[in-house]
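Novice: no sequence on this one, just coordinates:
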């Protein structure tokens, strides 16, 4: 092919791309927030580091502001960054931003089903049902607290078997967290060596069918949202959320305390003063342990296990901050930017429990804390997770002193990966009986 033929082809391709881009931009998205210029079909994906997606999205907010448009392929999304805009959207306009957005990693499996990924009337009914069922099974009540206390003692007993030798806590923490959900769903816990329980842990991201007839009043109702598929996918949501988030937070928390032994020492002092060594921690202790409460909140803020939550959509056409967001517009809430907002936290890049303490050492809430999301889509199991985190971590520190295998200053607290979730780096440590 001669030079003129090649030039003609390149010219035609260029004109085609310009026309496609022009048509694309002329769709019903004329009053969206500004953002980086997308490429046809590819959108803005070549302008971010996929392995550092959260970091890339935060970097773009420095250029385009707290609200900007980002194209995932040919579909636009609106990214929200910073406490102020997140509050305005998720809390002040909670209903309008309560839709569930596309989540490609699970959409093919979930098909918009279940509590986490569902939307519309199905989601509302499932959420009401789950809340009522959880209450009936004791969530938020003393009966559930007793179950968590029992599991905490099993966890401590398993830790004692390590006999002060180096080990990775991941398996034990996953077992403990998953067992709490097992008591809610199946009415019983499992030994950590139970083969069926181990299979359950290994398949926690897979679908399985419940051996129950909870929906058997509903099977002949063609309009019901309570059917086998819906209930099984809802159960998977509960197991994943109840196992992975709590165990990852505890795993990150122990690593942080290994990095900051002076904070561990203060926690030991508070535990010894308030609880002592002869009884198990309980939730009544929490109000008398402001430092532990502050440390747990700071672990969740700093570890940032779910930095962007799950995408939302707007449920109707709305005007927001001078822009028009059409119904169904995908919203990416960067929850991490609220928890690292320098206007809300004096030292956001460092682990600092004083972020949640007043000048008198009393626990102080901060509205920018969004570890459980906010608004209509706030985490269903927030109260259960808080109970688990407090009782598990307090029980561990009541019984053991943490010992790192390297000097504390050499411990790397940066996540192993940070995309839809932040995963702590693998590590081993020793537990010395107190």
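Specialist: Thanks, I have it. Computed from a predicted model, the values in this text were never measured in an experiment. Numbers count the residues shown, from 1 in each chain.

Novice: from here on, just use CA atoms for contacts and neighbour counts.
Specialist: Fine.

Novice: can you name the element that comes right after the top helix by length along the chain?
Specialist: In the chain, taking DSSP state H as the definition, the longest helix is helix 3-25. Once the chain leaves helix 3-25, the next helix or strand it forms, by DSSP states H and E, is helix 53-64.

Novice: quick one: that next one to chain centroid distance?
Specialist: Centre-to-centre, helix 53-64 and its host chain are 19 Å apart (CA atoms, centre = their mean, to the nearest Å).

Novice: and what of stretch 366-384?
Specialist: Using CA atoms, centre = their mean, the offset of stretch 366-384 from its chain centre is 10 Å.

Novice: do a quick rundown of the strands in this protein.
Specialist: In the chain, the strands defined using DSSP state E lie at 67-72, 75-81, 99-100, 312-313, 318-320, 323-325, 330-334, 400-403, 417-418, 422-423, 430-433.

Novice: for these, which one sits closest to residue 115?
Specialist: strand 99-100 (10.0 Å; CA to CA).

Novice: can you tell me what sits against the closest one?
Specialist: 117, 118, 119, 120, 310, 311, 312, 313, 314, 315, 328 (CA atoms under 8 Å, 6 or more residues apart in numbering).

Novice: residues touching the first one, list them.
Specialist: Pointing back at residue 117 there. Contacts of residue 117 by CA under 8 Å, 6+ apart are 100, 101, 103, 107, 110.

Novice: from the residues you listed, pick the one nearest residue 187.
Specialist: Distances from residue 187 to the contacts of residue 117, taken by CA to CA, are shortest for residue 110, at 25.4 Å.

Novice: show me the contacts for the closest one.
Specialist: Residue 110 makes contact with 117, 233 under the criterion CA under 8 Å, 6+ apart.

Novice: relative to residue 207, how far out is it?
Specialist: 9 Å (CA to CA, to the nearest Å).

Novice: overlap in contacts of these two?
Specialist: residue 233.

Novice: please enumerate the helices of the stretch 201-350 of the chain.
Specialist: 228-240, 246-259, 261-274, 290-303, 335-339 (DSSP state H, counting those that start in this stretch).

Novice: neighbours of the spatially closest residue to residue 392 that is not a sequence neighbour, how many?
Specialist: Computed as CA to CA, 6 or more residues apart in numbering, the closest residue to residue 392 that is not its neighbour in sequence is residue 152, at 5.4 Å. For residue 152, the neighbour count with other CA atoms under 10 Å is 24.

Novice: thought residue 152 was touching residue 397?
Specialist: No. Counting by CA atoms under 8 Å, residue 397 is not a contact partner of residue 152; they are 11.4 Å apart.

Novice: tell me the buried residues in stretch 34-47?
Specialist: Using 16 or more other CA atoms under 10 Å as the burial criterion, the residues of stretch 34-47 that qualify are 35, 38, 39, 40, 41, 43, 44, 45.

Novice: so who does residue 333 touch?
Specialist: 79, 80, 81, 86, 308, 309, 310, 311, 312.

Novice: ok, now residue 168?
Specialist: Contacts of residue 168 (CA under 8 Å, 6+ apart): 426, 427, 428, 429.

Novice: take the one below as the second:
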């Protein structure tokens, strides 16, 4: 054949040049953009825009790209293309005004392996399965107190355990991260498993370690590499493998709890989410709804992943900013003392009478920037954003960092300023551009619980203690960015008031 003869006649350099040209042309053909596609930095063949992203602070590098290319711009991780959506107005346009178009998740090699190719769980499922699982989770968790007085009472009881643990350090420096993880996770445990764990429970502590490590690794460069080059990363050693190993261990922990629930289940009297799911498994014959034992473990795992680290990390940022701004800490304590005193535990009914404290809680959610990126979405049909054409199947990434630090929405976006949430008379005002829990149909289903936890825990802690660091210690605010942006490890001292 003429092609065989042609190839045989080439020397090594010619063959190498031919292969390079072939790769370049194939990459161009595969990745060329349609007319009026969002602009973006020039991508390298095969590698895409990897070198345009800062692996330590990816959200900041994307924020800078938005200043260059606009609030809708394109980007490539390897051969995977996505569109970043930035700024409050544009993120709202995508997630709220076009909610039906941008409701599904795109395919993710990492999630495909993490969820054992089931497409399950609450976070990564799509279509009718996602709708039914989310509806079931919301109705079930509400029936066990989500957003109600019974859940509020659980949090108030956990405040007492947390206060006792902090007081046991007797004013000596301690790391708050682990204690906050214990307290917040116990709230989720009561909803999902119907019980709380002692802070010294080794099995519980091991699971929390796996949760923390998994969420961190999912937001690192290793996860980005896996998403872009899964065929290669599966063969290579590296931290990305721990992410999947940790997922298996968390899955095993929850599966053990499921087995224990089966032993003393009372179908007429479910105690928690696991009980309710097991009962639904028996009653729901729809094979596409996801009511099976494997998906139960994944859904419960998603509740833990989403409901523990975010709130726990917000509490850590609270201590950092209040210690760096002692005048704010003192003003919050004065307000708490005048409304509640130092003996009675706070309730949600107190919030209306604590406007300054409420403003501080909300400003922590803004400047803490817990989830600077977001879960990716996928266009279900052709549409436009910011005047640009978004083809069906395009992955978009709403940049929540750009919303929380939007210069057109916040008076002093780079400063810790509770005044963002106060009017001229000192009354609390709600700001629509505060979107730490995302927005639209995929908004965090635990948003109400998280807000309740933050308010009650923060008031309960400042009611009892004044927090500070030893002389010479300096708290950092740059953070370590994974899926969750967490503070650098730090210690604080707590003085009983």
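Specialist: Arrived safely. Not measured: the values here are computed from a predicted model.

Novice: mind putting the contacts of residue 168 of the first structure into JSON lines with distance to residue 323 of the first structure?
Specialist: As requested, the contacts of residue 168 of the first structure are exported to JSON lines (distance: CA to CA, whole Å):
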{"residue": "426", "distance to residue 323 of the first structure": "44"}
{"residue": "427", "distance to residue 323 of the first structure": "46"}
{"residue": "428", "distance to residue 323 of the first structure": "50"}
{"residue": "429", "distance to residue 323 of the first structure": "51"}
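
Novice: what subset of those is buried?
Specialist: The neighbour count (16+ other CA under 10 Å) marks 427, 429 as buried among the contacts of residue 168 of the first structure.

Novice: closest to residue 31 of the first structure out of the contacts of residue 168 of the first structure?
Specialist: Nearest to residue 31 of the first structure among the contacts of residue 168 of the first structure, with distances taken as CA to CA, is residue 426, at 45.4 Å.

Novice: what sits against the residue mapped onto that closest one from the second structure?
Specialist: Aligned by TM-score structural alignment, residue 426 of the first structure pairs with residue 489 of the second structure. Counting by CA under 8 Å, 6+ apart, residue 489 of the second structure makes contact with 175, 177.

Novice: ok, the one 3 residues further on next?
Specialist: Residues in contact with residue 492 of the second structure (CA under 8 Å, 6+ apart) are 173, 174, 175, 176, 467, 468, 469, 470.

Novice: just the buried subset of these, please.
Specialist: 174, 176, 467, 468, 469.

Novice: can you tell me what the second one aligns to in the first structure?
Specialist: With TM-score structural alignment as the criterion, residue 176 of the second structure lines up with residue 169 in the first structure.

Novice: neighbours around the aligned partner of residue 290 of the first structure in the second structure, how many?
Specialist: Correspondence of residue 290 of the first structure to the second structure, assessed by TM-score structural alignment: residue 355. Residue 355 of the second structure has 19 neighbours, counted by other CA under 10 Å.

Novice: can you check residue 164 of the second structure too?
Specialist: Residue 164 of the second structure: 11 neighbours (other CA under 10 Å).

Novice: relative to residue 40 of the first structure, how far out is the alignment partner in the first structure of it?
Specialist: Using TM-score structural alignment, the partner of residue 164 of the second structure in the first structure is residue 157. Distance of residue 157 of the first structure to residue 40 of the first structure, given as CA to CA: 58 Å.

Novice: and if you look at residue 211 of the first structure?
Specialist: Taking CA to CA, one finds residue 211 of the first structure at 48 Å from residue 40 of the first structure.

Novice: count the neighbours of residue 168 of the second structure for me.
Specialist: Neighbours around residue 168 of the second structure, by other CA under 10 Å: 10.

Novice: spatially, what comes nearest to whichever residue in the second structure pairs up with residue 52 of the first structure if we skip its sequence neighbours?
Specialist: Aligned counterpart of residue 52 of the first structure in the second structure: residue 57 (TM-score structural alignment). Closest residue to residue 57 of the second structure apart from its sequence neighbours, by CA to CA, 6+ apart: residue 481 at 6.2 Å.

Novice: onto which residues of the second structure does stretch 184-194 of the first structure map?
Specialist: The aligned range for stretch 184-194 of the first structure is 191-201, by TM-score structural alignment.

Novice: for the matching stretch, buried residues please.
Specialist: In stretch 191-201 of the second structure, counting by 16+ other CA under 10 Å, buried: 191, 192, 193, 194, 196, 197, 199.

Novice: so can I have JSON lines of the residues you listed showing distance to residue 411 of the second structure?
Specialist: Shown next, in JSON lines, are those (distance: CA to CA, whole Å):
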{"residue": "191", "distance to residue 411 of the second structure": "39"}
{"residue": "192", "distance to residue 411 of the second structure": "40"}
{"residue": "193", "distance to residue 411 of the second structure": "43"}
{"residue": "194", "distance to residue 411 of the second structure": "44"}
{"residue": "196", "distance to residue 411 of the second structure": "42"}
{"residue": "197", "distance to residue 411 of the second structure": "43"}
{"residue": "199", "distance to residue 411 of the second structure": "41"}
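
Novice: out of those residues, which is nearest to residue 305 of the second structure?
Specialist: For these, the nearest to residue 305 of the second structure is residue 192 (12.4 Å; CA to CA).

Novice: wait, isn't the closest one in contact with residue 276?
Specialist: No. Using CA under 8 Å, residue 192 of the second structure is not in contact with residue 276; the gap is 9.5 Å.

Novice: ok, now which ones touch residue 255 of the first structure?
Specialist: Going by CA under 8 Å, 6+ apart, residue 255 of the first structure touches 411, 413, 427.

Novice: how about 6 Å then?
Specialist: By CA atoms under 6 Å, 6 or more residues apart in numbering, no residues touch residue 255 of the first structure.

Novice: which residue in the second structure aligns with it?
Specialist: By TM-score structural alignment, residue 255 of the first structure lines up with residue 320.

Novice: what about whatever residue of the second structure lines up with residue 394 of the first structure, neighbour count?
Specialist: Under the alignment (TM-score structural alignment), residue 394 of the first structure maps onto residue 459 of the second structure. Residues near residue 459 of the second structure, counting by other CA under 10 Å, number 25.

Novice: what of residue 487 of the second structure?
Specialist: When neighbours are counted by other CA under 10 Å, residue 487 of the second structure comes out with 21.

Novice: nearest residue to it in space, please, no chain neighbours.
Specialist: Using CA to CA, 6+ apart, the closest residue to residue 487 of the second structure is residue 479 (4.3 Å).

Novice: how close does that neighbour sit to residue 403 of the second structure?
Specialist: 18 Å.
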